[in-house]
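Q: Sequence first, then the predicted structure:
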Amino acid sequence: MVRQKKKFSCGHKGFGQICYRCAQADAIWQQEKKQKQDWEASFNQDSIDLRNLPKNVVLKSRRIIQQLAEHQDYRQFHGKRLRHNRLVISIPISRNYRLLCRDRGQYLSPEAVISHEDYNAVKPGHHSC
């Protein structure tokens, strides 16, 4: 007895009860969807808005914010006080992003992660051509 392949509703052919090719693709799609939902949900726990930033910037910002909450010194992250407002501390996240924190005496409170372009535009004395 020769078994014949059946044609599934998706257009694929095979011997089984379901199209395993489509089932595997669907499982991968479901897994990726769950990972994306988990990633989006993780932003609800952040003390500042990090949603529109690249993934590497988000991860590094979260790590630095966590370490600052554990009272680690901002200078360990190459942070420095701004000249025009000594209570604001700028910590480089990457070549293009900075974490701005405010010195509250006993602790630093993160305020925003901004692009280096935006950071330069708000500094006093900066003149654009």
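A: Happy to help now that I have it.
Q: Please make it C-alpha for all contacts and neighbour counts, starting now.
A: Will do.
Q: Can you tell me how far K13 is from E117?
A: 55 Å (CA to CA, to the nearest Å).
Q: More neighbours: which of these two?
A: Counting neighbours by other CA atoms under 10 Å for K13 and for E117 shows that K13 has the greater number, 16 against 11.
Q: Grab the nearest non-local neighbour of that one.
A: Setting aside the residues directly before and after it, K13 is nearest to K7 in space (CA to CA, 6 or more residues apart in numbering), at 4.4 Å.
Q: Relative to G14, how far out is that neighbour?
A: 7 Å.
Q: and what of A27?
A: The gap separating A27 from G14 is 19 Å, by CA to CA.
Q: Comparing these two, which shows the higher neighbour count?
A: Neighbours were tallied for A27 and for G14 using other CA under 10 Å; the higher tally belongs to G14 (15 against 11).
Q: Go ahead and confirm the more buried one touches K6.
A: Yes. Applying CA atoms under 8 Å, one finds G14 in contact with K6, separated by 5.5 Å.
Q: now the helices for the chain?
A: Ranges of helices in the chain, per DSSP state H, are 20-42, 55-69, 116-122.
Q: Next one for the comparison:
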Amino acid sequence: YEGFPELLERFKDAGGIITVVSHSECDHILKHYEQKCNVSPDLIFGWEEEAERRKPSPYPVREILRTFALKENETLMVDDLKPGIVMAKSCCVPCAAAGWAHQIPVIQQYMKAHADFYFPAVKDLADFVFV
């Protein structure tokens, strides 16, 4: 998505922590980051995890909080679909919908109704993060 690699790079340069919780395999995620970004995630939870530790399980979020000694309000989970929102909410972590990812009305409606923040464009997320 246009502007997303730059957002990640800027966030990382500012001292931010980037983690990925995905239904993709870790090597696929790393390859994608290598091709598109100049940063790598600090931690990845991919499909290789045991089923009960995959999204939308709270396990990845709890491990991220523990690993980086973060409080819930020091994080923002960004996702484009319901499982990510469910996962974040189960851990009381603020969540933002990546509205730029889907133009399907039922998905947009769910994300607007259930995410703490809805960002129609990458720029909107960047403006929020870098207030």
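A: Structure received. Because the structure is predicted, anything quoted here is derived from the model rather than measured.
Q: Quick check: TM-score for this pair?
A: Here the TM-score for the pair of chains, by TM-score structural alignment, normalised by the length of structure 1, is 0.24; 61 aligned residues with a CA RMSD of 5.2 Å.
Q: hmm, back to that, to R102 of structure 1, which of the helices of structure 1 lies closest?
A: When the helices of structure 1 are ranked by proximity to R102 of structure 1, the top entry is helix 55-69, at 11.6 Å, counting by CA to CA.
Q: Show me what counts as buried in the closest one.
A: When burial is assessed from 16 or more other CA atoms under 10 Å, helix 55-69 of structure 1 yields the following buried residues: 57-58, 61-62, 64-65, 68.
Q: how about those, which pair is most distant?
A: Longest span within the buried residues of helix 55-69 of structure 1, CA to CA: V57 and L68, 16.2 Å.
Q: what's the following helix or strand after the helix or strand hosting I107 of structure 2?
A: When secondary structure is defined using DSSP states H and E, the element that contains I107 of structure 2 is helix 105-114. Scanning forward in sequence from helix 105-114 of structure 2 by DSSP H and E, the next helix or strand is strand 117-119.
Q: All the strands of structure 2, in order from the start?
A: Assigned strands in structure 2, in chain order: 19-21, 43-45, 77-79, 95-98, 117-119 (criterion: DSSP state E).
Q: Would you mind finding the most buried of those?
A: Mean neighbour counts were taken over these using mean count of other CA atoms under 10 Å, and the top value, a mean of 24, falls to strand 95-98.
Q: helices or strands up against that one?
A: In terms of contacts (3 or more CA pairs under 8 Å, 6 or more residues apart in numbering; DSSP states H and E), strand 95-98 of structure 2 is packed against strand 77-79, helix 82-90, strand 117-119.
Q: Out of these, the one nearest R10 of structure 2 is which?
A: Nearest to R10 of structure 2 among these is strand 77-79 (16.0 Å), distances taken as CA to CA.
Q: circling back: include distance to I89 of structure 1 when you put the helices of structure 1 into JSON lines, please.
A: Compiled in JSON lines, the helices of structure 1 are given as follows (distance: least, CA to CA, whole Å):
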{"stretch": "helix 20-42", "distance to I89 of structure 1": "25"}
{"stretch": "helix 55-69", "distance to I89 of structure 1": "12"}
{"stretch": "helix 116-122", "distance to I89 of structure 1": "12"}
